[in-house]
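Chemist: missing the sequence, but the structure's below:
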């Protein structure tokens, strides 16, 4: 199974600690495969990611026998950075083109992003519009893999909204999955908002990362 993963810090290596997969898990970077471990090559941060844990769990569940991760997440970015016209759009399209050229087609594309757009007060309509250009980056190159969208907006700097979540971002993520049959809802990580999940208020502990990974396993099982 090949998993293409991106978004902002919680899609990258900004979690607490480091995790070493127990099974056959690989990290793709610039045309080569490496034995996978935290921190993943290709994403920002020097700590732990959710993806190695997810890979082990998918293998434990006998959904696959090995996993290749293609991680390009970047900490602190808004959705506009990945969308057409954004400074990460070329990184996205070039990675897609390279994978296609090498015949390494993702089975699932997994997106976790929204916290920065909570801070920026991005509207539901704008978030949807921006993500549609991200979706089209894959579809225009013939990559039809299902795209999972985590429900993610929680940020402790936004607790004035009562719970730190952003209804506009959450509604946009849900609306995208209703609008397009090739998109599916991932885990609702806004619910992982306790100190045991996020010791710094933003990034996940090992408990939070395990719960995050469990959420992706459930989501993938629903669309298989």
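Modeler: Here it is on my side, so go on. All figures in this text were calculated on a predicted structure; none of them were measured in a lab.
Chemist: use CA for all of it now, contacts and neighbours both
Modeler: Fine.
Chemist: And the helices in this structure, which stretches?
Modeler: Counting by DSSP state H, one finds helices in the chain at the ranges 51-60, 79-82, 89-101, 115-119, 124-139, 167-179, 206-223.
Chemist: can you pull the buried residues of the third one?
Modeler: The one in question is helix 89-101. If you call a residue buried by 16 or more other CA atoms under 10 Å, then helix 89-101 has these buried ones: 89, 92, 93, 95, 96, 97, 99.
Chemist: Which strands and helices lie in contact with it?
Modeler: Using 3 or more CA pairs under 8 Å, 6 or more residues apart in numbering; DSSP states H and E as the contact test, the elements touching helix 89-101 are helix 79-82, helix 124-139.
Chemist: now, of the ones you listed, which is deepest in the fold?
Modeler: By mean neighbour count, with neighbours taken as mean count of other CA atoms under 10 Å, helix 79-82 ranks first of the helices and strands packed on helix 89-101 at a mean of 22.
Chemist: In addition, the following structure is provided for comparison:
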């Protein structure tokens, strides 16, 4: 078996011992935190043969679990690929039942997009939970289960918590970049939230605090005006910034309320922190309807609170691309998180 590695990190395996040509191709593609290994146009006998071959080979080099759906094998992306070898990056540990658990989700600024990632030695009592596998691992960035390959804001918060307690501190992250609150409330990410929360509950974990950081995708674009819609012949995807009109306060609040309600259904005693987020990726221009909706939900739900004002963390090197946080910006947001939740953790 030979392998060919492309610049796009897509890996193709050629069999060499079945028919030559395009039908021989098996694609191994990184998607979120999984590699998807897909059989291309093979008959049943050949698929079974390849299934046995791939499972045996990947098990031998470190994969101890696989998810198989139809003709695809899902391999955890925590096994990184580099220089033609698959290697283990994270060490599994036992999930403590008496720990302080912190969960973060939303869009990219709740995910692994902080640059540079933090390589400092982590506290011994700090670990992470991978919601996809339902297992705990040593704490190391990038965090398992979240979109992106860089650092995470919650690391700065978690380190402060771990340094001020003798109890284990568990962090779970399942944010997805470039997503709307509507995705989390009504479409595919509502299912992801169900899977993540039910897995935590089945693992015997009980999150103390949830941190929601989302809003950048739901604001009005700079210079956008509803009247300009009269001059649009047709829309493409993604929608140009000039026609990104933003959600109303009512629409955002209704959707975020569903996210909070679902969280409370799984963990009624948990606290839900909502960051004020509306300007991060739009040149610093705030969209007040989103901010007002976030504040309203924080005020009107028991156990909910404003965790930080993310919009104020801007300029002076706080964001490396005018959207995502640098280590300096992440530390500031992490400190705001800690200040808002420290009394809840006692």
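Modeler: Arrived safely. What you are looking at is a predicted structure, and each value in this text was computed from that prediction instead of being measured.
Chemist: For the helices and strands packed on helix 89-101 of structure 1, please prepare a markdown table with the additional fields distance to residue 63 of structure 1.
Modeler: Shown next, in a markdown table, are those (distance: least, CA to CA, whole Å):
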| stretch | distance to residue 63 of structure 1 |
| --- | --- |
| helix 79-82 | 30 |
| helix 124-139 | 24 |
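Chemist: For residue 194 of structure 1, find the nearest of these.
Modeler: helix 79-82 (24.8 Å; CA to CA).
Chemist: Kindly name the residues of structure 2 that line up with the closest one.
Modeler: Using TM-score structural alignment, helix 79-82 of structure 1 lines up with residues 181-184 of structure 2.
Chemist: so how much does that stretch differ from structure 1 once superposed?
Modeler: Superposed on structure 1, stretch 181-184 of structure 2 shows a mean distance of 0.7 Å to its aligned residues (mean CA distance after the TM-score superposition for structure 1).
Chemist: Residue 322 of structure 2 -> structure 1?
Modeler: Match for residue 322 of structure 2 (TM-score structural alignment): residue 201.
Chemist: Might one say that that match is in contact with residue 159?
Modeler: No. Using CA atoms under 8 Å as the test, residue 201 of structure 1 is too far from residue 159 to be in contact (11.0 Å).
Chemist: between those two, which one's more packed in?
Modeler: In this view residue 201 of structure 1 and residue 159 are compared by other CA atoms under 10 Å, and residue 201 has more residues nearby, 16 against 12.
Chemist: aligned partner of residue 206 of structure 2 in structure 1?
Modeler: Under TM-score structural alignment, residue 206 of structure 2 pairs with residue 105 in structure 1.
Chemist: so who does its match touch?
Modeler: 2, 99, 143, 145 (CA atoms under 8 Å, 6 or more residues apart in numbering).
Chemist: what do you get if the cut-off is 10 Å, keeping everything else the same?
Modeler: Residue 105 of structure 1 makes contacts with 1, 2, 3, 4, 96, 98, 99, 142, 143, 144, 145, as judged by CA atoms under 10 Å, 6 or more residues apart in numbering.
Chemist: Return the closest of those with respect to residue 119 of structure 1.
Modeler: Closest to residue 119 of structure 1, out of all of these and judged by CA to CA, is residue 4, at 26.0 Å.
Chemist: Map the closest one across to structure 2 for me.
Modeler: Residue 4 of structure 1 maps onto residue 103 in structure 2, by TM-score structural alignment.
Chemist: just residue 189 of structure 1 next, same as before
Modeler: Counting by TM-score structural alignment, the partner of residue 189 of structure 1 is residue 310.
Chemist: Its match contacts residue 319, correct?
Modeler: No. At 11.2 Å, residue 310 of structure 2 and residue 319 do not qualify as touching, with contact defined as CA atoms under 10 Å.
Chemist: joint contacts of those two?
Modeler: 280, 329, 330.
Chemist: Include distance to residue 69 of structure 2 and neighbour count when you put these into a markdown table, please.
Modeler: Conversion of these to a markdown table gives the following (distance: CA to CA, whole Å; neighbours: other CA atoms under 10 Å):
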| residue | distance to residue 69 of structure 2 | neighbour count |
| --- | --- | --- |
| 280 | 38 | 26 |
| 329 | 40 | 23 |
| 330 | 38 | 27 |
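Chemist: Please tell me how far the match of residue 4 of structure 1 sits from residue 38 of structure 2.
Modeler: 32 Å (CA to CA, to the nearest Å).
Chemist: just residue 198 of structure 2 next, same as before
Modeler: For residue 198 of structure 2 relative to residue 38 of structure 2 (CA to CA), the value is 28 Å.
Chemist: residues in contact with residue 298 of structure 2?
Modeler: Neighbours of residue 298 of structure 2 in contact, by CA under 10 Å, 6+ apart: 256-257, 260, 272-276, 292, 304-307.
Chemist: residue in structure 1 matching residue 30 of structure 2?
Modeler: Aligned partner of residue 30 of structure 2 by TM-score structural alignment: none.
Chemist: Turn the helices of structure 1 into CSV, including distance to residue 41 of structure 1.
Modeler: Output for the helices of structure 1, formatted as CSV (distance: least, CA to CA, whole Å):
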stretch, distance to residue 41 of structure 1
helix 51-60, 12
helix 79-82, 19
helix 89-101, 13
helix 115-119, 23
helix 124-139, 21
helix 167-179, 27
helix 206-223, 18
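Chemist: Which one of these lies nearest to residue 37 of structure 1?
Modeler: Closest among the helices of structure 1, using CA to CA: helix 51-60, at 6.9 Å.
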